[in-house]
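1. attaching a predicted model along with its sequence, questions to come.
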Amino acid sequence: MLGRLLVRLEDDYRLNLRRAPEVRQACAEAYGPASEPMAVSLTELLGVIGAHQWRTKGVKVPALDARIYPHYGVFSPVRGEYVDLVARAPLPATAAHRSGRLTAFDLGTGTGVLAAVLARRGIDHVVATDISPRALACARENVRRLHLTGHVDIVGPSLFPDGRADLIVCNPPWIPARPTSSVEQGVYDPDSSMLRNLLAGLTAHLEPGGEGWLVLSDLAELLELRTRSELLADITAAGLHVVNKADTRPRHPRTRDTADPLHCARAAEVGVLVRNVRRTAK
């Protein structure tokens, strides 16, 4: 019902209503500079306000012992269990690592949280990419806040950067369905196209003996939108094979929300999976 209610924003994003909250800064962050009056749904406006609060207060990331500040339209790292998996997984023992220098790509970096975790783990050079200009700006801001600009480069908009790396990490959208707005693009991947493009390009961008880490949820499998065998077939078709995986259970409050239409699936979810795929050394 809230989605059907429209509110008018004036040409400076002001709400011309009695006791209306101050929303101008939140709208400027979401929509850019104001130019003319516009109507938005109440649901969207609430989302814009919520995004501004996240950007102002930040999200505590224990693996970094710091806060990450999401921008509007960029997936927030509120599900810290997948960040913890990346923070704990053994780094690949490639020849480059043995010689004392390790490189990594973080594809679809979003807020830059995983790139920051990798840099804090001692990886010498991390290149982080995203196809979203909003995400690139967000990641650059977070990297500066964390004083990691000497270790992390943010490039794009693209999926793969030039060159090869010892480690490629990606937390692709988990649900193979079509998003209804740009805000949902961090969650929905129509026909698993990003996942397949990622797998198809891994071999060409991995150093011999390097690893690609996929950070995934099995929610799509529980919802019967994708099967485990389909995922494994895509990995095999890309010339890769699974060498290890680590599982965890989600800790977010929606797993306990019985009013959520997806409660049964969320409660049964095997949290986030890290599936390691390795290019054969030559």
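-> Thanks, I have the structure now. Owing to the predicted nature of the structure, the values given are computational and were not obtained by experimental measurement. Numbers count the residues shown, from 1 in each chain.

2. please make it C-alpha for all contacts and neighbour counts, starting now.
-> OK.

3. where along this protein do the strands fall?
-> Ranges of strands within the chain are 6-9, 38-41, 59-61, 66-68, 103-107, 125-129, 152-155, 165-170, 206-217, 241-247, 272-278, based on DSSP state E.

4. quick one: those as JSON lines, columns for mean neighbour count too.
-> Below are those laid out as JSON lines (neighbours: other Cα atoms under 10 Å):
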{"stretch": "strand 6-9", "mean neighbour count": "17"}
{"stretch": "strand 38-41", "mean neighbour count": "14"}
{"stretch": "strand 59-61", "mean neighbour count": "17"}
{"stretch": "strand 66-68", "mean neighbour count": "19"}
{"stretch": "strand 103-107", "mean neighbour count": "26"}
{"stretch": "strand 125-129", "mean neighbour count": "25"}
{"stretch": "strand 152-155", "mean neighbour count": "22"}
{"stretch": "strand 165-170", "mean neighbour count": "25"}
{"stretch": "strand 206-217", "mean neighbour count": "23"}
{"stretch": "strand 241-247", "mean neighbour count": "14"}
{"stretch": "strand 272-278", "mean neighbour count": "23"}
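
5. take a look at this one as well, against the first:
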Amino acid sequence: MTEFPSVSWHEKGEVRTAPWRSGSDLPPPKRVVIADDHMKASVAYHLACEGTAILWRGDFQNARQLLVALARRIDEPHKGKKQTVAEAERLTSIASSLPLSADEFHRYRLMQSQRARKLGMLLLPFDADFRIPLRRAPDVQQACTEAYGKATMPFIASLRELLGIIGAHEWRTKGVEVPVLSARIHPHYGVFAPIRAEYVDLVAAAPLPPVLLETPARGVAFDIGTGTGVLSALLAKRGVARVIAAERDARAVACARDNIALLKLDAQVEVQQVDLYPNGCAALIVCNPPWIPARPVSPLEHAVYDPESSMLRGFLNGLVAHLDPDGEGWLLLSDLGEHFGLRTRSELLELIDAAGLVVFDRIETRPHHPRVADVSDPLHAARQAEVTSLWRLRVRK
């Protein structure tokens, strides 16, 4: 009980308390009311906006419908004519001619954080075995075990968090198709899924270092921050004799090991839990760090946000010590941070130069995921201009 913060509420004339669980490390709500199927969406919206959480005692499916109604009210707080696609395109055209400032990006993140906080105000009770004691509640035991570990006690969590856990379980079960692997990768809860294929395609297309091909029996590659293990698997499929997949997050280590085993690549790929670099040197060192230099506000955001470019700096600054002579470092990086006003191209080049490295080639691609075409996205102009690059680096002679 002491491992988790607690949430308290009044019910049936007494004060009740239960552990609070949040994969996003959100604090427990300070005010909680009990509600069931009779609560109207307008009342729930008012409570959520003022910071009062709603502990649900009604039908589970009705709770899901209430969450949808809350999202609709949060996203469209003012009545009136909805913006047309043509109007959105016109505003995007205007915005695309203007640089997006870092302040604007941070305001957008604040807006998203406030939205998540309000939607997180609809709470569910969980029994000690991860069962939900509500009518028409689904069986979420396996999904919760994957996210939380072994069940030990009853607790309270938000419905929004549960839906994320269910979604992660479905991704893990069916996997993500990776065409260049001709296989599926199965992401675990809390591990970044390779749903954006462009960086994987870049690694599939880039020519391997000659030194790696000249001595294939002794060739070694490092994959720094391996995540699901997708890039390590791809390098092994391309014929690299030995790949060390380095990762510090325990969830990602378990995920990468599972994927490598499923792909039957254990003989070529070794997953190590290390802070950044494994011991030794390699002919090829690949890193796909978080692309946006901003502070994550939850553990799940560490795959996207790299505060003060710390992982990027660590990768670049360690290359000289860990590259074989004539070896290559491959940096996979989107320029979204530049479009968001968070980092300039000259700052990136200065980091590369200060690490004693030179850029001798760069392979580019543009994203083709659905959000690029979403003109209603406030960040649409930046996403449309985005370029993902594979920077081929060598030690400066």
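-> Yep, that arrived. Since the structure is predicted, the reported quantities are computational estimates derived from the model, not experimental observations.

6. quick one on the thing from earlier: could the strands of the first structure go into JSON lines alongside distance to residue 52 of the first structure?
-> Output for the strands of the first structure, formatted as JSON lines (distance: least, Cα to Cα, whole Å):
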{"stretch": "strand 6-9", "distance to residue 52 of the first structure": "16"}
{"stretch": "strand 38-41", "distance to residue 52 of the first structure": "16"}
{"stretch": "strand 59-61", "distance to residue 52 of the first structure": "12"}
{"stretch": "strand 66-68", "distance to residue 52 of the first structure": "13"}
{"stretch": "strand 103-107", "distance to residue 52 of the first structure": "25"}
{"stretch": "strand 125-129", "distance to residue 52 of the first structure": "23"}
{"stretch": "strand 152-155", "distance to residue 52 of the first structure": "23"}
{"stretch": "strand 165-170", "distance to residue 52 of the first structure": "26"}
{"stretch": "strand 206-217", "distance to residue 52 of the first structure": "27"}
{"stretch": "strand 241-247", "distance to residue 52 of the first structure": "32"}
{"stretch": "strand 272-278", "distance to residue 52 of the first structure": "27"}
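
7. nearest to residue 24 of the first structure, of those strands?
-> strand 6-9 (9.0 Å; Cα to Cα).

8. Provide the aligned range in the second structure for the closest one.
-> The aligned range for strand 6-9 of the first structure in the second structure is 123-126, by TM-score structural alignment.

9. got the contact list for residue 393 of the second structure?
-> Residue 393 of the second structure is in contact with 328, 329, 330, 331, 357, 358, 359, 360, 361, counting by Cα atoms under 8 Å, 6 or more residues apart in numbering.

10. I misspoke; the intended subject was residue 188 of the first structure.
-> 173, 174, 175, 176, 177, 178, 179.

11. which residue in the second structure aligns with the second one?
-> Structural alignment places residue 174 of the first structure opposite residue 291 in the second structure (criterion: TM-score structural alignment).

12. gap between that match and residue 301 of the second structure?
-> Computed as Cα to Cα, to the nearest Å, the residue 291 of the second structure to residue 301 of the second structure distance reads 11 Å.

13. which one's more surrounded, these two?
-> residue 291 (21 against 16; other Cα atoms under 10 Å).

14. got the contact list for the longest helix anywhere in the second structure?
-> Secondary structure of the second structure per DSSP state H: the longest helix is helix 102-119. With contact meaning Cα under 8 Å, 6+ apart, helix 102-119 of the second structure is reached by 48, 49, 51, 67, 70, 71, 74, 160, 340, 341, 342, 378.

15. okay, and which of those map to helices?
-> Per DSSP H, the subset of those in helices is 48, 49, 67, 70, 71, 74, 160.

16. which of the residues you listed sit farthest apart?
-> 49 and 160 (15.8 Å).

17. buried sites along stretch 111-124 of the first structure?
-> Buried residues in stretch 111-124 of the first structure, counted by 16 or more other Cα atoms under 10 Å: 111, 112, 113, 114, 115, 116, 117, 118, 119, 120, 123, 124.

18. aligned to the fourth one, what sits in the second structure?
-> When you say that, I think you mean residue 114 of the first structure. Match for residue 114 of the first structure (TM-score structural alignment): residue 231.

19. which one in the second structure is aligned with residue 100 of the first structure?
-> That one, residue 100 of the first structure, aligns with residue 216 by TM-score structural alignment.

20. what's the answer for residue 215 of the first structure, then?
-> Match for residue 215 of the first structure (TM-score structural alignment): residue 332.

21. its match against residue 388, yeah?
-> Yes: using Cα atoms under 8 Å, residue 332 of the second structure is in contact with residue 388, at 7.2 Å.

22. mind listing the shared neighbours of those two?
-> Counting by Cα under 8 Å, 6+ apart, the shared contacts of residue 332 of the second structure and residue 388 are residue 199.

23. restricted to helices, list the buried residues of stretch 111-124 of the first structure.
-> Using DSSP H, those in helices are 113, 114, 115, 116, 117, 118, 119, 120.

24. related to what we said a few turns ago, redo the contacts of helix 102-119 of the second structure as TSV? Include neighbour count.
-> Shown next, in TSV, are the contacts of helix 102-119 of the second structure (neighbours: other Cα under 10 Å):
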residue	neighbour count
48	21
49	17
51	17
67	21
70	23
71	17
74	18
160	19
340	23
341	16
342	19
378	16
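
25. from residue 250 of the first structure, how far off is the residue nearest to the spatial centre of the first structure?
-> Residue closest to the average C-alpha location in the first structure (Cα atoms, centre = their mean): residue 110, at 4.7 Å. Using Cα to Cα, we find residue 110 of the first structure at a distance of 20 Å from residue 250 of the first structure.

26. spatially nearest residue to residue 217 of the second structure (excluding sequence neighbours)?
-> Leaving aside its sequence neighbours, residue 217 of the second structure sits nearest to residue 241 (Cα to Cα, 6 or more residues apart in numbering; 6.0 Å).

27. now do the same for that neighbour: its match in the first structure.
-> That one, residue 241 of the second structure, aligns with residue 124 by TM-score structural alignment.

28. over to residue 321 of the second structure?
-> Checking TM-score structural alignment: residue 321 of the second structure goes with residue 204.
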